[in-house]
Structures are given as structure tokens and as C-alpha cells.
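Trainee: task: produce atomic coordinates for the following.
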Amino acid sequence: MGRTSKDKRDIYYRLAKEGGWRARSAFKLLHLDEEFKFLNSDVQRVVDLCAAPGSWSQVLTRKLRGPTGQENENVKIVAVDLQAMAPLPGVTQIQGDITKTSTAESIVEHFKGEPADLVVCDGAPDVTGLHDIDEYIQAQLLLAALNITTHVLKKGGTFIAKIFRGKDVSLLFAQLKIFFKEVTCAKPISSRNSSIEAFMVCQNYSPPDGFVPTMANPLLNCDYDAYTNQPEGPNRVIVPFIACGDLSGFDSDKTYPLQLEDGKEYVYHRPTQEPIDPPYKEACRLKAENMLAKES
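Mentor: Now for the predicted structure:
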């Protein structure tokens, strides 16, 4: 499939390139903020977990530090990922594992001992296509993100993380409600309708009295049975679910013409950030060597 057909297929892919975003996922955070207004002037310290390639960090810098990422130097943003990420102005990068206590300590150290106001996580595993497995792995990733969040987030803070909606969403919701007074499952309009992804927006962090954050104890007991997984009666909970973003705007599943405005010619935009270590790097090098050999 050529570039033109790919551009035509996905409106948010094209808008991301035109807007200089590293990935279309930037619009997901923007649409969530439109609904919940968590990127405000009160936010001074932010953690972006599973940050690569950096589109959510871009949103954080532009919304909190200004268009260039350098205007409001009081805002501290820390991006964490196992893999390297191309630098962003105003963003401190930590290449580390979110399941390690040392990573949490590094984050707090960058904030000079102060807790974070906001923690976001757009991480997802490499999907297998087997929904039960993918949902389980994603749930474990969310709980790992929650675990490190309990180490770095201040009381009253906000936590946002991706989930795959499935039969265990009520269990995840109940787990998150232990730590946050308000928990909502939200799906931005930039997230494809065909995708099972959504985002847990957890506001007003209020851990139980006497709770001591630890990486050693998992927050999810995997030995639950059908009754505890699907509670009924007074214990049953209904997960609040809303769609956020302008519902009259672009449909992420619809195909649009390349020329959105009459009289304005479409211009192709290359990705804002090229892959820093693509798997095809060696093939490109060999191709360049072959071309040089032919010319000589």
C-alpha cells in the first residue's frame, strides 16, 4: 500500500503529520483533555509512562510549557520507556522499567522529592489477535503503571491509562476505585470504533488509610473466581463509559478525500520523527552501498 492510499485511509494519521505530531495517538490525549480538563495551570509535574515514540509527551509540552516547549520552565515532564526516544524540548527522559522501584525513585529525584500532579500511560503490548490474552496482558500493564503511580502521584492527582475493554473491565474499575474517588472509562473519537481500546481516567487520588506503596505485591489477585469477577447484587458496579471529543468531527473509521478544502491542493508530509532504530536500517544501508557501487 502506497503512502497516498495510507494518507487517504486515516484522517488522524494525516492530521498528525500536518500538525507535526509523532503519532496519531496525540489526538487521543487531546480529546480526553477536552472532556476532563486535566491539562491546566495547576499541573506542574507530569509523568508519561511507556512514552515512546513521544506523541503524548509532545501534547504535554505544548499544552503545559507552550508551543516550543520552552516557555514555562516551571513545568517538569518526565518520560519513561524501555526503549530510546528521540529528544523533545522540555522533556526529561528515563530509559527504564516501570515495574522497578529504582525507576520510581528516579522520577521523584527529577522532581526534587516532590510528587507528580499527573501520570499518563498510553502503553500497550504487541497484540496477538487473541483477545483474551491481549486483554489480560494489557490489564497487567495497566496495573504495573498503577503500581508505580502509587509511588509518585500526589493525593488529589490524576492518572490516565489505556485499557482493552473486555469481561474484566469491571474488576479493573473496582481496583482503581480503591485508589481514586472518580474513575471513568472513556473512548476518544480519534480511537477507531473497531478497536477495543479505551482509557481509564482516574481523578482525585485517595489511597486507603495505611496503604504503603510497594512493587513486590501485585495489585490484582489472579485467583479470582467467576463470582468475584462478575459480582452481582449490592457489590455489582457499573463502569461509567463516555465518548469524548467533538462527535460531529472527523470519524476515525471513515475514509476522507485527500483534498479536504476546496481549491487547496493536498501536500504530502513526511513523519515528524523518523524511526531512530528501524528494523530495515541494515537493508537501507546495503541498498545505498549497492547504488554507490553501480555509480562507480
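
Trainee: please make it C-alpha for all contacts and neighbour counts, starting now.
Mentor: Fine.

Trainee: who does the strand or helix carrying Glu105 touch, helix- and strand-wise?
Mentor: Using DSSP states H and E, Glu105 falls within helix 101-110. Contact partners of helix 101-110 among helices and strands, from 3 or more CA pairs under 8 Å, 6 or more residues apart in numbering; DSSP states H and E: helix 131-152.

Trainee: picking up where we left off before, tell me what the helix or strand following the helix holding Glu105 is packed against?
Mentor: Going down the chain from helix 101-110, the next helix or strand is strand 116-121, by DSSP H and E. Packing partners of strand 116-121 (3+ CA pairs under 8 Å, 6+ apart): strand 45-49, helix 131-152, strand 153-164.

Trainee: quick one: distance of the shortest one to the chain centre.
Mentor: Using CA atoms, centre = their mean, to the nearest Å, the distance from the centre of strand 45-49 to the centre of the chain it belongs to is 11 Å.

Trainee: quick one: the helix or strand that that strand is followed by to strand 116-121, angle?
Mentor: Next along the chain after strand 45-49, taking DSSP H and E as the criterion, comes helix 55-64. Helix 55-64 runs at 150 degrees relative to strand 116-121, counting by axes from the mean of the first three to the mean of the last three CA atoms, to 10 degrees.

Trainee: may I see the buried residues of helix 55-64?
Mentor: Going by neighbour count (16 or more other CA atoms under 10 Å), the buried part of helix 55-64 is 55-62, 64.

Trainee: who's in contact with Glu109?
Mentor: Residues near Glu109 by CA atoms under 8 Å, 6 or more residues apart in numbering: none.

Trainee: and Leu32, how far is that from Ala243?
Mentor: Plainly put, Leu32 is 9 Å away from Ala243 if you go by CA to CA, to the nearest Å.

Trainee: same question for Thr61.
Mentor: For Thr61, the distance to Ala243 equals 25 Å [CA to CA].

Trainee: and what of Ala293?
Mentor: Per CA to CA, Ala293 is found 56 Å from Ala243.

Trainee: swap in Pro218?
Mentor: Applying CA to CA to Pro218 and Ala243 gives a distance of 31 Å.

Trainee: one more, please, to line up against the first structure:
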Amino acid sequence: MAPIRGVLQLQGDITKESTAEAIISHFSADGQEKAQLVVCDGAPDVTGVHEMDEYMQHQLLVSALSIATVVLETGGSFVAKIFQGNATGLLSTQMKIFFNKFDIYKPPSSRSSSIESFVVCSDFCLPPGYIPQVINTARDDIRVLAQKTGSDVNRHLVPFIACGDLDGHNNHSEDESDASGELQDDIKYDYDGIMSDEIYPQEFKGSYEELKINHTSCQ
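Mentor: From the prediction side, this is the model:
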């Protein structure tokens, strides 16, 4: 890519930790310099198998989102390419953990036969107690990664963000608390679409009924 005046260019794979660290390093560690907008237009080499392409694209999205949670300022926006499929409702729930506003947009320039669309998320807000982490579902043991920060919020949310795993929530005891000593009963996932989705086990549907995200305060 030809140089662009005023633009810092990095070439790398955003699913690699070294690339994520290179991006994050250009923002101040004290949090005073943050991005207002993060855009991800990356896509994998498509196979023609929609389910596989959607899955691989979602891995890129998770990597981009995890970087965004580190560099975005409160109230910031996130735009990323997706391959729209059966998991759109789950994707909406995952994005709404961090953004108060979520939409899926298909530009007029995109072919009608293409499953390409874009998530447009705004009003970024970290859930209280969540510590941003760079997530790579192909490289990391997600549950081990979620425990590294010592945050119960991460232990509950990171597996769900990475792959829709609810075990982090289901396995916690009633007396568990976050670093502040307060119970995490207000952490819930607001997603009703799964209740009519036949592919999800009934026990997972019961977990969704108990969960809802609280965005009343930002970190």
C-alpha cells in the first residue's frame, strides 16, 4: 500500500499478539490518548462454505474488538466487516456488552448475493470491573486467558465474547464477588432471539434468561 500523508501504516496479522501490541503501543499507557473510531475491513480467504467463512470472519472480528476495548475512548465507535449468517443474534449480544448502540448495515455497493455486511457500534462503554484483554480464539485457551486478570467479570464475559460460551457464568457460586467486593448479579446478556432458536440447548436458553448487561456506569 502506498504511503498516505499523516497516516501511520502497520502491516501485520491482527490475530497475532505482536500486531495487537504494535497497534496498542501507539496509544498512551495512562489512557489520555485514545481512539474515537476503530474500523476493521479485514476478511479471510473465503472457502465458499458460508458457515466456515462466517466462523473465520468472526475470529477476525473478535481480535479487532478486543483491540478496540483497549484503545477506544468512552463513547467511541467501532465499525467492522462481518459475514452475516445464523449467528447474527448472538453477535448483537456480544457487541452490546461494550456498545450501547448496535446496527448491521449493508452498503448499496455490496452485491446482493454477498453475505458481507458491517456492524456499526457506537457509545463505547467498558462494563464495570472488566479489564481489556487481547483475545485470540485460535491461539489461547480462552478460560485460562479469562482468569489471568483476576477479574471475575472477565472470567464470565471473555468466553462469551470469544465463542458464546456461558460456562463462565453458569459455574460461579452465589457468593462470588468482583475486585470491589460487590456481587456480579447485574451482569446479564440482553438477547431474546435465542429463545426461539432450535440449535441452542435448553440449558443455555435458561442461562440467557438470567443475564443482562448493565451500562449505567463506564470505567
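
Trainee: TM between them?
Mentor: Overlay of the two chains. TM-score (TM-score structural alignment, normalised by the length of structure 2): 0.61; 150 aligned residues with a CA RMSD of 2.6 Å.

Trainee: Pro218 and Ala243 of structure 1: who's more crowded?
Mentor: Neighbour count, other CA atoms under 10 Å: between Pro218 of structure 1 and Ala243, Ala243 has more, with 16 against 12.

Trainee: and which of the buried residues of helix 55-64 of structure 1 is nearest Lys167 of structure 1?
Mentor: Proximity of the buried residues of helix 55-64 of structure 1 to Lys167 of structure 1 (CA to CA) peaks at Trp56, which lies at 27.8 Å.

Trainee: is that closest one in contact with Leu29, as I believe?
Mentor: Yes. Counting by CA atoms under 8 Å, Trp56 of structure 1 does reach Leu29; the two are 6.7 Å apart.

Trainee: strands of structure 2, residue ranges please.
Mentor: Here structure 2 has its strands, by DSSP state E, at 35-40, 72-83, 99-105, 116-124.

Trainee: redo the ones you listed as a markdown table? Include distance to Arg5 of structure 2 and mean neighbour count.
Mentor: Shown next, in a markdown table, are the strands of structure 2 (distance: least, CA to CA, whole Å; neighbours: other CA atoms under 10 Å):
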| stretch | distance to Arg5 of structure 2 | mean neighbour count |
| --- | --- | --- |
| strand 35-40 | 19 | 16 |
| strand 72-83 | 23 | 21 |
| strand 99-105 | 30 | 17 |
| strand 116-124 | 27 | 20 |
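
Trainee: including distance to Leu90 of structure 2, could these go into TSV?
Mentor: Below are the strands of structure 2 laid out as TSV (distance: least, CA to CA, whole Å):
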stretch	distance to Leu90 of structure 2
strand 35-40	19
strand 72-83	13
strand 99-105	12
strand 116-124	13
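
Trainee: which one of the ones you listed lies nearest to Asp167 of structure 2?
Mentor: Nearest of the strands of structure 2 to Asp167 of structure 2, taken as CA to CA: strand 99-105 at 22.8 Å.

Trainee: average gap between the closest one and structure 1?
Mentor: In the superposition with structure 1, the average deviation recorded for strand 99-105 of structure 2 is 0.3 Å (mean CA distance after the TM-score superposition for structure 1).

Trainee: now that strand: which residue numbers in structure 1?
Mentor: Per the alignment by TM-score structural alignment, strand 99-105 of structure 2 matches residues 180-186 in structure 1.

Trainee: now stretch 76-84 of structure 2
Mentor: With TM-score structural alignment applied, stretch 76-84 of structure 2 matches the range 157-165 in structure 1.

Trainee: so how far is the matching stretch from its chain's centroid?
Mentor: With CA atoms, centre = their mean as the basis, stretch 157-165 of structure 1 stands 8 Å off its chain's centre.

Trainee: list the contacts of that stretch.
Mentor: With contact meaning CA under 8 Å, 6+ apart, stretch 157-165 of structure 1 is reached by 38, 116-124, 134-135, 138-139, 142, 145-146, 149, 196-205.

Trainee: what about the equivalent of Val120 of structure 2 over in structure 1, distance to Phe179 of structure 1?
Mentor: For Val120 of structure 2, the aligned position in structure 1 is Val201, judged by TM-score structural alignment. The gap separating Val201 of structure 1 from Phe179 of structure 1 is 12 Å, by CA to CA.

Trainee: just curious, which of the buried residues of helix 55-64 of structure 1 is nearest to Leu172 of structure 1?
Mentor: Nearest to Leu172 of structure 1 among the buried residues of helix 55-64 of structure 1, with distances taken as CA to CA, is Trp56, at 23.1 Å.

Trainee: how about the contacts made by that closest one?
Mentor: Contact partners of Trp56 of structure 1, counting by CA under 8 Å, 6+ apart, are 25-26, 29, 48, 122.

Trainee: repeat that with 7 Å
Mentor: Applying CA atoms under 7 Å, 6 or more residues apart in numbering, we find Trp56 of structure 1 in contact with 26, 29.

Trainee: identify the residue of structure 1 aligned to Thr47 of structure 2.
Mentor: Under the alignment (TM-score structural alignment), Thr47 of structure 2 maps onto Thr128 of structure 1.

Trainee: grab the nearest non-local neighbour of that match.
Mentor: Closest residue in space to Thr128 of structure 1, ignoring its immediate chain neighbours: Asp134 at 6.5 Å, by CA to CA, 6 or more residues apart in numbering.

Trainee: hmm, the one you found is touching Ala124, no?
Mentor: No. Taking CA atoms under 7 Å as the definition, Asp134 of structure 1 is not a contact partner of Ala124, at 9.1 Å.

Trainee: perfect, I'm done here.
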